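Trainee: everything below, folded, please.
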Amino acid sequence: MLSDVVALMRTGRPLSARVTWRAPWGIAIPARPGSAAFQVVLRGSCWLVPPSGDPVPLNVGDVVFLPHGHGYGLTDSPDRPLEEASCELHEGGALFSTPTIGGTGAETVTIYGSYRMAPGRVHPILGALPELIHLPTTLGRHPELRAAVELLAGEIATRRPGADTVVTSLLDMLQLYILRAWLETVPGMCEHTGWAAALSDPAISQALDAIHRDPAHRWTVASLAARAGLSRAGFARRFTEFVGQPPLTYLTWWRLATAARLLRESDMPVAEVARQVGYGSEFAFGNAFKREYGIAPGRYHRLACDEAKSELVGVRLGA
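Mentor: All right, here's what the predicted structure looks like:
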């Protein structure tokens, strides 16, 4: 189910960079509303200056994830004044880059990644995440995450045929492993409400998996409760407590969010999109989609195509 969330949340091209920092250095990365970013330390050490709270020391292998697009700082010393990050980091919006920034002193190497989220429709699991997730390197912990980092670092450092496809897939994989690793580190998940508890609860996770695997199915509270192995009333109460929405409200949200992704990423006719997400008629789907997104699905698709073309031209021109 987490893979569905990752596929749903990203829109457009991600950005990534393997950055070599040489002391002295200190940058302020501005807020990017509607985006999420991560930093991984490959060599050396540095400090992350969060939007609030004390600076966080980072060492080789540490992963930091900032899911809400808030600004932050990265520096070789917590006392150093921060300079605004330049466009040098992104090389005009390219998928990945390998800049060297700073002076001539001690070297630190990081991987930076950033995703743009589907505007206004971020999955609620991200809203439940803290401002900053720090996954310190620990021997034997999260081996999949470490392997994805190494693969990504190699692809960015050595540009080979097909690298664009590989890097994009690895960024999605890294995002998935970060979320999985965080969920494994949340203490007492089953004792609390919220998405961490929902994903760790066997009954509710069964129902969520059913919705995600087959959104077109004519699910009812009773059929989802049967999947969860709970009574209808007990399931509805438990689902709402954990997820924050009643089961059928979440089902509708997921159907329309899935439809929006299909409209953004494919040339599938609107009628087929409607069928894929469980609507019996294009008219009913159009009304539901417009209520949720404020725009007809056909126009949403055209605007998404125009935006994608503009983004691609910007990358080609280095805009």
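
Trainee: from here on, just use CA atoms for contacts and neighbour counts.
Mentor: OK.

Trainee: do a quick rundown of the strands in the stretch 51-200 of the chain.
Mentor: 56-58, 63-66, 72-75, 83-84, 96-97, 100-102, 107-116, 133-135 (DSSP state E, counting those that start in this stretch).

Trainee: using TSV, lay out those strands together with mean neighbour count.
Mentor: Shown next, in TSV, are the strands of the stretch 51-200 of the chain (neighbours: other Cα atoms under 10 Å):
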stretch	mean neighbour count
strand 56-58	18
strand 63-66	22
strand 72-75	22
strand 83-84	12
strand 96-97	24
strand 100-102	17
strand 107-116	21
strand 133-135	18
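
Trainee: for these, which one sits closest to residue 243?
Mentor: Residue 243 lies closest to strand 133-135 among these, at 20.8 Å (Cα to Cα).

Trainee: what about residue 295, distance to residue 251?
Mentor: From residue 295 over to residue 251 the distance is 20 Å, taken as Cα to Cα, to the nearest Å.

Trainee: so residue 183 sits against residue 196, correct?
Mentor: Yes. With contacts counted by Cα atoms under 8 Å, residue 183 reaches residue 196, the gap being 6.2 Å.

Trainee: these two: which is more packed in?
Mentor: Between residue 183 and residue 196, residue 196 has the larger neighbour count (other Cα atoms under 10 Å), namely 22 against 17.

Trainee: give me every residue that touches that one.
Mentor: 125, 183, 186, 189-190 (Cα atoms under 8 Å, 6 or more residues apart in numbering).

Trainee: do the same with residue 255
Mentor: 215-216, 277-278.

Trainee: compare with the first, here's sequence two:
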Amino acid sequence: MISEVIGTIHAGSAHARRITESGAWGARYPAFVGVGFHVVLGGSGWLITRDGETTALRAGDIVLAPYGSEHGLSHAPGALATLPVAPMGAEPPSRGPYDFDFLCGCYRVDHGQIHRFLRELPDVVAISPDYERHPELRALTDLLGDDVSQARPGAGATRPALVDLILVHALRQWQEQSGDEAWPTITDPGVAAALRAIHGGLDEQWTVRRLSEIAGMSRTTFTRRFTALVGKPPMTYLIGRRLMYGAGLLRATPVPLATIARQVGYSSGFAFASAFRREYGVSPGRFRQDMRSARYA
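Mentor: So this is what the prediction gives:
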């Protein structure tokens, strides 16, 4: 499930920066469409949510905004509305003495939708990872910190990959912290078999009948169970999965549109483009151009 959730955000653009603060400081992060995180590298501070709840933060903690809800960070508890809006941009962190050092990372999803399982999580959550059990998370935050602290060739490729991996680890930590029920798994063997077939063969000409045969059910029973467990009917899920994968190819590769269309089960580039526009609100060409512009901004 986490892999699927991460796959949906690839319709957006990855951003990251490192910020240092000193003295009396505070910043409010407005709501946006996407998923974001902060990783505290050093010092201590407070997370302030839009409902007024405050949580103490220390080095190593991760703040996760699963669907971009408004929140704030500050040197002390207070009212969110009193905090100034955080400046956006890629300016490097201050080199002078500081009391609080943290990373910000996010995917801004200008096209498409946030996965429903992300929307079922709390607005903003604070996670205290076990770095002894997961030393790779420490290595990833160090790599991202270095990546955003100085301009280096290839940042357009490394940054999305590092943001992806930190998000995966943050979601895993949240799952461990909150229990397995936070991320339901598909336990029905028939529906699970149909999902494996879809994921392993997006270019196949699937029908409800073919998938129900793989699941070992009647079409009516299969459709009812699939919809109840996955959250959408089989063919709607298939279309979304195809377009999500196609969006990833558009974002990350120069592969021609007709080739992408065939790889995700469409008979022509025109058919793929029509379905893509309905899902994301823009043409594949415009989407690719927007992603390229964001990548090198």
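
Trainee: still on that earlier bit, what about residue 295 and residue 251 of structure 1, which has more around it?
Mentor: residue 251 (20 against 14).

Trainee: the more buried one matches what in structure 2?
Mentor: Using TM-score structural alignment as the criterion, residue 251 of structure 1 maps onto residue 238 of structure 2.

Trainee: coming back round to it: please tabulate the strands of the stretch 51-200 of structure 1 in JSON lines, including the columns distance to residue 239 of structure 1.
Mentor: What follows is those, written out as JSON lines (distance: least, Cα to Cα, whole Å):
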{"stretch": "strand 56-58", "distance to residue 239 of structure 1": "36"}
{"stretch": "strand 63-66", "distance to residue 239 of structure 1": "27"}
{"stretch": "strand 72-75", "distance to residue 239 of structure 1": "35"}
{"stretch": "strand 83-84", "distance to residue 239 of structure 1": "44"}
{"stretch": "strand 96-97", "distance to residue 239 of structure 1": "40"}
{"stretch": "strand 100-102", "distance to residue 239 of structure 1": "49"}
{"stretch": "strand 107-116", "distance to residue 239 of structure 1": "29"}
{"stretch": "strand 133-135", "distance to residue 239 of structure 1": "26"}
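
Trainee: tell me which of the ones you listed sits nearest to residue 10 of structure 1.
Mentor: strand 107-116 (5.8 Å).

Trainee: in structure 2, which residues correspond to that closest one?
Mentor: Under TM-score structural alignment, the match for strand 107-116 of structure 1 is residues 99-108.

Trainee: circling back: tell me if I'm right that the match of residue 251 of structure 1 and residue 198 touch.
Mentor: Yes. At 6.9 Å, residue 238 of structure 2 counts as touching residue 198 under the criterion of Cα under 8 Å.

Trainee: quick check: buried residues in the longest helix along structure 2?
Mentor: Of all the elements of type helix in structure 2, the one with the most residues (DSSP state H) is helix 155-178. Buried positions in helix 155-178 of structure 2, judged by neighbour count with 16 or more other Cα atoms under 10 Å: 156, 159-160, 162-171, 173-174.

Trainee: now, among these, which is nearest to residue 55 of structure 2?
Mentor: Once Cα to Cα is applied, the member of those that ends up nearest residue 55 of structure 2 is residue 174, at 15.6 Å.

Trainee: need the counterpart of that closest one in structure 1.
Mentor: Residue 174 of structure 2 maps onto residue 182 in structure 1, by TM-score structural alignment.

Trainee: who's in contact with its match?
Mentor: 133, 135.

Trainee: distance check, it against residue 63 of structure 1.
Mentor: Distance from residue 182 of structure 1 to residue 63 of structure 1, by Cα to Cα: 11 Å.

Trainee: any shared contact partners between the two?
Mentor: By Cα under 8 Å, 6+ apart, the residues touching both residue 182 of structure 1 and residue 63 are residue 135.

Trainee: which parts of the stretch 101-250 of structure 2 are helices?
Mentor: Taking DSSP state H, counting those that start in this stretch, the helices of the stretch 101-250 of structure 2 run over residues 116-119, 135-149, 155-178, 189-200, 208-215, 219-230, 234-252.

Trainee: re the thing from before, mapped onto structure 2, which of the contacts of residue 196 of structure 1 hold?
Mentor: Contacts conserved in structure 2 for the contacts of residue 196 of structure 1, counting by both residues aligned by TM-score structural alignment, their matches' Cα atoms under 8 Å: 125, 183, 189.

Trainee: correct me, but residue 52 of structure 2 touches residue 79?
Mentor: Yes. Between residue 52 of structure 2 and residue 79 there is a contact under Cα under 8 Å: 6.5 Å.

Trainee: who's more crowded, those two?
Mentor: Between residue 52 of structure 2 and residue 79, counting by other Cα under 10 Å, residue 79 is the more crowded of the two (16 against 13).

Trainee: I figured that one hits residue 53, correct?
Mentor: No. Counting by Cα under 8 Å, residue 79 of structure 2 does not reach residue 53; the two are 9.1 Å apart.

Trainee: alright, I will stop here.
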